[in-house]
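[1] coordinates only, sequence not included:
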């Protein structure tokens, strides 16, 4: 999939609407359209990277900024206490369905591990 066809790139470009909850110069956070918890926010870099491995290989501090944005979202949403989950699915075998790296910030209820 090219960046031109990427749903999350279209959200960054304001071509597709999203409920944006937090933004920095290089990151964007918006509510998941199919929430799996009371708080379910996706955090993405504005630049396109296919998955967490590609973001890590970029090696310019952006992965750090994505995680800091995720924590800022958790603070804003009031889920730092009692806790929240941050999940990056990398590849189709892990459940990644949109191939623009994104972290899921999940909280607002007890989250058991393993899920189920």
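    That came in fine, so what should we check first? Because the structure is predicted, anything quoted here is derived from the model rather than measured.
[2] Only C-alpha atoms from now on, for both contacts and neighbour counts.
    OK.
[3] can you pull the buried residues of the longest strand seen in the chain?
    Counting by DSSP state E, the longest strand found in the chain is strand 39-45. For strand 39-45, burial by neighbour count (16 or more other C-alpha atoms under 10 Å) applies to 39-45.
[4] Equivalent analysis for stretch 18-37, please.
    18, 20, 22-23, 27-32.
[5] now do stretch 43-62
    Buried, per 16+ other C-alpha under 10 Å, within stretch 43-62: 43-52, 55, 62.
[6] next one: stretch 16-23 to chain centre, how far?
    11 Å (C-alpha atoms, centre = their mean, to the nearest Å).
[7] A further structure is provided below for comparison with the first:
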């Protein structure tokens, strides 16, 4: 997967502003943030889409989702007094879903009022 940007980031070949990492998950700030907090959470292992990850390693999918909550907590989007002040989790899967980088990733967005519909 040498051509996959996120695989190269996970391998440390491309720099990233890392906010959380485990042996199987990496979280880093988006280079084009759409909110005051905009962090991408990826599995280190390459899976092109959400369905591909869910089908091949549901345990890893759970780790990625758990990491999104850890990032939200770390970034102040989940507080002690108000356990859910508000944040958004976005997953674009496949071309029609708006996925641009074909390595599954979840966007943690927060720090401002989220509107609906998102677009």
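    Sure, I can see it. Worth saying up front: this structure is predicted, and the values here are computed from it rather than measured.
[8] I'd like to know which of the buried residues of stretch 43-62 of the first structure is nearest to residue 70 of the first structure.
    Using C-alpha to C-alpha, residue 43 is the member of these that sits closest to residue 70 of the first structure, with 6.2 Å.
[9] Which residue ranges of the second structure form strands?
    Using DSSP E, strands in the second structure cover 18-21, 25-29, 37-43, 88-90, 106-110.
[10] how about JSON lines for those strands, with distance to residue 72 of the second structure added?
    Listed next are these as JSON lines, based on distance: least, C-alpha to C-alpha, whole Å:
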{"stretch": "strand 18-21", "distance to residue 72 of the second structure": "11"}
{"stretch": "strand 25-29", "distance to residue 72 of the second structure": "11"}
{"stretch": "strand 37-43", "distance to residue 72 of the second structure": "9"}
{"stretch": "strand 88-90", "distance to residue 72 of the second structure": "9"}
{"stretch": "strand 106-110", "distance to residue 72 of the second structure": "7"}
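[11] Determine which of those approaches residue 11 of the second structure most closely.
    Going by C-alpha to C-alpha, the one of the strands of the second structure nearest residue 11 of the second structure is strand 25-29, 10.1 Å.
[12] That closest one corresponds to what range in the first structure?
    Counting by TM-score structural alignment, strand 25-29 of the second structure falls onto residues 27-31 of the first structure.
[13] quick one: contacts of the matching stretch?
    Residues from elsewhere that reach stretch 27-31 of the first structure, judged by C-alpha atoms under 8 Å, 6 or more residues apart in numbering: 12, 18-23, 40-46, 65-66, 69-70, 73.
[14] Mean distance between the longest strand of the first structure and the second structure after superposition?
    Average distance, strand 39-45 of the first structure versus aligned residues of the second structure after superposition (mean C-alpha distance after the TM-score superposition for the first structure): 0.2 Å.
[15] what's that strand packed up against?
    Judged by 3 or more C-alpha pairs under 8 Å, 6 or more residues apart in numbering; DSSP states H and E, strand 39-45 of the first structure is in contact with strand 27-31, helix 62-77, strand 103-107.
[16] corresponding residues in the second structure for the second one?
    The aligned range for helix 62-77 of the first structure in the second structure is 60-75, by TM-score structural alignment.
[17] Just the buried residues of the matching stretch, please?
    Per 16+ other C-alpha under 10 Å, stretch 60-75 of the second structure contains these buried residues: 60-61, 64-65, 67-73, 75.
[18] How about residues contacting that stretch?
    Taking C-alpha under 8 Å, 6+ apart as the rule, stretch 60-75 of the second structure contacts 19-20, 24-25, 27, 37, 39, 41-43, 53-54, 78-79, 87, 89, 106, 108.
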